[in-house]
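Chemist: quick one: sequence and predicted model below, then my questions.
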Amino acid sequence: MRYMATYDLMETIRNTNQWLGATARTMASYPALAAIPNPALTWMAAWGEVTERTFERMVVKPDWDIHAVTCEDGKDHLVEIKTVVEKPFGNLIHFDVTGRKEQARKILLVAPMSGHYATLLRSTVKSLIVNCEVYVTDWHNARDIPVSAGKFDVEDYTLYLMDFMRFMGPETNVVAVCQPAPLTLAATAYLAELDPDAQPRTLTLIGGPIDPDATPTDVTDFGNRVTMGQLEETMVQRVGFKYKGVGRLVYPGLLQLSSFMSMNADRHGKAFRDQIGRVARGEASDYDAHNRFYDEYLAVMDMPAEFYLSTVERIFKNCEIAKNEFVVAGHKVDIGKITRVAVKTVEGANDDISAPGQCVAALDLCTGLPPEKKAAHLEPGAGHYGIFAGKSWRNNIRPLVLDFIDANAAKPKPVAANVA
């Protein structure tokens, strides 16, 4: 119960701050006070507006905000987001562009389950949807999943990806961004062994910790500095009574957000102080740079505790993927079984989360893959976010990924089944 009490305490603090912001904004806007202009009231209203929005966004799932797209035919087409596979912990969604013939490039974009919603890849989707059929893994907030749905750990995540790949078929081109890269590699290898006709055409891994020890960073080395007991004691809580997942053990999004914010407290503090000033001067808007960034950054989701803990233990501490020792449902996955799926890795030279060397390690694990089916790209000057959503992605990496997909678009020759 104490873990549930802690969860509800965090939610109470968040709710109280949202209420304080709304109260300050409303009181400062009281009509009778407008008779005597007072700069203090202007600043009070600005503080209230920024505070209310800040704490309100923490429990709201952002909208994809992709309603129409201008395609290569020069026309605007409406976009309908359809759920094509529905599962308890995550759905597969398709960005269906109406009035356009089906595109040859079919892309499965694997979004991270790392505390933020899949909408973090909004700009990535927008850049691909112009001339690709885009599907995205839309993971659910664990606080909204009843305990009766069971557990969800790294093995379940891998099996989900395999089901999504099976559904989409062998013409699929998988693009995994950051955290899911190791598990996507494992899912592809397991599918290559278990159901080779369902494996994708290509696999692109972007900034993922395939081998966290290759080039340690503060983020990837975190698992080596704490014990699993410490993590379970300090990071895991039970969902409170307010949500459908009451009683479920989770790594709370609010707890993770507080950790993120504390790492760059001065920078975030300045950003919010500057925004209050802009609101007070009438220079802010709903879609200015500050709100666009923080509306997404502050929108956090709870992770299933077993997924969080198994990720730290098996991917970062034990390096099971890097050592090719990963086991799913009692079966040891052999990454060397990938023999015809073209694999490309993308890294950012200035990535301080998954540093160069961590992702490209995937190519050495693909021992059964011919050299012509392997490719690697290191983007100069790019940080972690830039390699999948920033200028580096739009101008350099995206064209390279699409060229890689096109170069391997031909149906591969069938491989003779291994006889035990």
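Modeler: It's in.
Chemist: hey, let's count contacts and neighbours off CA atoms from now on
Modeler: Noted.
Chemist: from Ala375, how far off is Phe404?
Modeler: In this view, Phe404 and Ala375 are 8 Å apart by Cα to Cα, to the nearest Å.
Chemist: between those two, which contacts overlap?
Modeler: Residues touching both Phe404 and Ala375 (Cα atoms under 8 Å, 6 or more residues apart in numbering): Lys344.
Chemist: more neighbours, these two?
Modeler: Neighbours of Phe404 and Ala375, each counted by other Cα atoms under 10 Å, are more numerous for Phe404; the result is 20 against 15.
Chemist: any idea whether that one is helix, strand or coil?
Modeler: helix (DSSP: H, G, I helix; E, B strand; the rest coil).
Chemist: please name the nearest non-neighbouring residue to it.
Modeler: Lys344 (7.9 Å; Cα to Cα, 6 or more residues apart in numbering).
Chemist: dropping in the other structure now:
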Amino acid sequence: MRYMATYDMMETLRNANQWLGATALSFASYPIFSMTPNPAFQWLAAWGEVTERTFDRMVTKPDWGIRTFTCEDGKDHLVSIDTVVEKPFGNLLHFAVPGRRKMKRKILLVAPMSGHYATLLRSTVKSLLVDCEVYVTDWHNARDIPVSEGKFDVEDYTLYLAEFMREMGPDTHVVAVCQPVPLALAATAYLAEAEPEAQPRSLILIGGPVDPDAAPTEVTDFGRRVTMGQLEQTMLQRVGFKYPGVGRMVYPGLLQLASFISMNGETHAKAFSEQIARVARGEDSDHDRHNRFYDEYLAVMDMPAEFYLSTVERIFKNREIATNSFTIEGRAVDLGKINRVAVMTVEGGKDDISAPGQCIAALDLLTGLPDAKKNSHLEPDAGHYGIFAGSSWRKNIRPLVLKFIDASDGKAVKIAAKNQAA
């Protein structure tokens, strides 16, 4: 019960701050205060507006915001977001463009389950939608999943990916971003042995911790320093009475957000103080750069406790993927069984979450895959976000990924990265 009380306390603090912001905005906006040209009221109203929006976004799932698409015929077509597979912990979505000719490239974009919603990949989806049929894994907020639905750990995550790949068929190209990279690799190996005909055509792994020890970062150091017992005691809480998942053990999104912000506290503090000043001067807009970024960044979701713990223990501490010792329901998943899926890795030279070396380690594990089907790319000046959603992705990485996808359709792929990654 004490964990449930702690969860409710965090929600109470968030709700109280949202209320304080709304109250300040309402109070300072009374017309009578306009009779006195006192900038304090403008500042108070601005502080209230920014504060209310900030704390409200923490419990609001962002919208995809992808409604129309201009096709080659010059016409705007509506984008329909259809649910292809519906499951308790996550759905498979298809961004369909009715009236457009069917694209030859079919991509499964595997979104992370690491505290943010799949909408974090909105710009990635938009960029791929131009030339591809795009499918996305849309993971659900654990606080909204009843306890009766059972557990969800890294093995369940991997089986979900295998089911999604099976549903989409063997002409699929899988693009995994960040956290799911090692599990997408495991899901492909699982299918390679259990259902070889269901394997995807290619697998593109972007900035993920296949071997966390290959290049230590603050994230991997944390996983080493803290024991599993400490994590259970300090990071997990029970969902409170306000949500359908009442009683479920989770790693709260608000706690994860606090960790994110603490890593760059001064930068965030400066961003919010500058936004308050802009609002006070009337220079803001609902979709300005600050709001676009923080509306997504602040929107966090709870992770199932068993998924969080098993990720830390099995992927980071025990390095089960890196040592090719991962199992599902006691059955070994041998990465060496992957022998016909073209695999490409992408890393950012300035990635401080999954540093260069962690992702490319996947290629050495694929002992059954010919070198002609392996490729990798290092983007020297890109950080973690830039390799899948920033300018580096748009200008350099996306064209390489599409070229690799086209080459994997029955053609040999030359290794271009061994010299780039050096």
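Modeler: That came through, no problem. In this text, all values refer to a predicted model and were calculated from it rather than measured experimentally.
Chemist: re the thing from before, give the contact list for the residue nearest to Phe404 of structure 1.
Modeler: The contact partners of Lys344 of structure 1, by Cα under 8 Å, 6+ apart, come to 202-205, 363, 374-377, 404.
Chemist: Ala305 of structure 2 now?
Modeler: 236, 249-251.
Chemist: among the residues you listed, which one has the most neighbours?
Modeler: Sorting those by how many neighbours each has (other Cα under 10 Å) puts Tyr251 first, at 30 neighbours.
Chemist: and that one, what pairs with it in structure 1?
Modeler: Using TM-score structural alignment as the criterion, Tyr251 of structure 2 maps onto Tyr251 of structure 1.
Chemist: ok, its match touching Val300?
Modeler: No. Judged on Cα atoms under 8 Å, Tyr251 of structure 1 makes no contact with Val300 at a distance of 11.0 Å.
Chemist: map the residue nearest to Phe404 of structure 1 across to structure 2 for me.
Modeler: Here Lys344 of structure 1 is matched to Met344 in structure 2, going by TM-score structural alignment.
Chemist: assign its match to helix, strand or coil.
Modeler: strand.
Chemist: next one: it from Tyr135 of structure 2, what distance?
Modeler: Going from Met344 of structure 2 to Tyr135 of structure 2 by Cα to Cα gives 19 Å.
Chemist: do the same with Asn91 of structure 2
Modeler: 10 Å.
Chemist: comparing these two, which shows the higher neighbour count?
Modeler: The neighbour comparison of Asn91 of structure 2 against Tyr135 (other Cα under 10 Å) goes to Tyr135, with 26 against 19.
Chemist: let me see the contact set for the more buried one.
Modeler: Tyr135 of structure 2 neighbours (Cα under 8 Å, 6+ apart): 92-95, 106-109.
Chemist: would you agree it falls within a strand?
Modeler: Yes. Assigned with three-state DSSP, Tyr135 of structure 2 falls within a strand.
Chemist: returning to that earlier point: Ala376 of structure 1 versus the residue nearest to Phe404 of structure 1, what's the distance?
Modeler: 5 Å.
Chemist: what do you get for Ile81 of structure 1?
Modeler: With distances taken as Cα to Cα, Ile81 of structure 1 is found 32 Å from Ala376 of structure 1.
Chemist: swap in Thr137 of structure 1?
Modeler: For Thr137 of structure 1 relative to Ala376 of structure 1 (Cα to Cα), the value is 24 Å.
Chemist: the two: which is more packed in?
Modeler: Between Thr137 of structure 1 and Ala376, Thr137 has the larger neighbour count (other Cα under 10 Å), namely 23 against 16.
Chemist: residue in structure 2 paired with Phe241 of structure 1?
Modeler: So, by TM-score structural alignment, Phe241 of structure 1 is matched to Phe241.
Chemist: and Pro37 of structure 1, what helix or strand is that in?
Modeler: Using DSSP states H and E, Pro37 of structure 1 falls within no helix or strand.
Chemist: got a list of what it touches?
Modeler: Contacts for Pro37 of structure 1 (Cα under 8 Å, 6+ apart) come out as none.
Chemist: distance of Asp284 of structure 2 relative to Lys151 of structure 2?
Modeler: Here Asp284 of structure 2 is placed at a distance of 44 Å from Lys151 of structure 2 (Cα to Cα).
Chemist: whoops, Ile328 of structure 2 was the one
Modeler: 14 Å.
Chemist: same question, Tyr117 of structure 2
Modeler: Going from Tyr117 of structure 2 to Lys151 of structure 2 by Cα to Cα gives 19 Å.
Chemist: in strands only, show me the contacts of Tyr135 of structure 2.
Modeler: 92-95, 106-109 (DSSP state E).
Chemist: which SS class is the residue nearest the centre of structure 2?
Modeler: Central residue of structure 2 (Cα atoms, centre = their mean): Pro112, 3.3 Å from the mean position. The three-state label given to Pro112 of structure 2 by three-state DSSP is coil.
Chemist: surely it is in contact with Cys178?
Modeler: Yes. With contacts counted by Cα under 8 Å, Pro112 of structure 2 reaches Cys178, the gap being 6.3 Å.
Chemist: what's near enough to touch the residue nearest to the centre of structure 2?
Modeler: When contacts are counted by Cα under 8 Å, 6+ apart, Pro112 of structure 2 touches 118, 177-180.
Chemist: tell me the residue in structure 1 aligned with it.
Modeler: By TM-score structural alignment, Pro112 of structure 2 lines up with Pro112.
Chemist: list the helices and strands the longest strand along structure 1 packs on?
Modeler: Counting by DSSP E, the longest strand found in structure 1 is strand 76-85. Contacts defined by 3 or more Cα pairs under 8 Å, 6 or more residues apart in numbering; DSSP states H and E place strand 76-85 of structure 1 against strand 68-70, strand 90-97.
Chemist: by how much does the first one deviate from structure 2 on average?
Modeler: When structure 2 is overlaid, strand 68-70 of structure 1 sits 1.5 Å from its aligned residues on average, using mean Cα distance after the TM-score superposition for structure 1.
Chemist: repeat that for the last one.
Modeler: Compared with structure 2 after the fit, strand 90-97 of structure 1 shows a mean deviation of 0.3 Å (mean Cα distance after the TM-score superposition for structure 1).
Chemist: who's in contact with that strand?
Modeler: Contact with strand 90-97 of structure 1 is made by 68-69, 77-86, 129, 133-140, 164, as judged by Cα under 8 Å, 6+ apart.
Chemist: hmm, 7 Å instead?
Modeler: Outside of strand 90-97 of structure 1, the residues within contact range by Cα atoms under 7 Å, 6 or more residues apart in numbering are 77-86, 134-140, 164.
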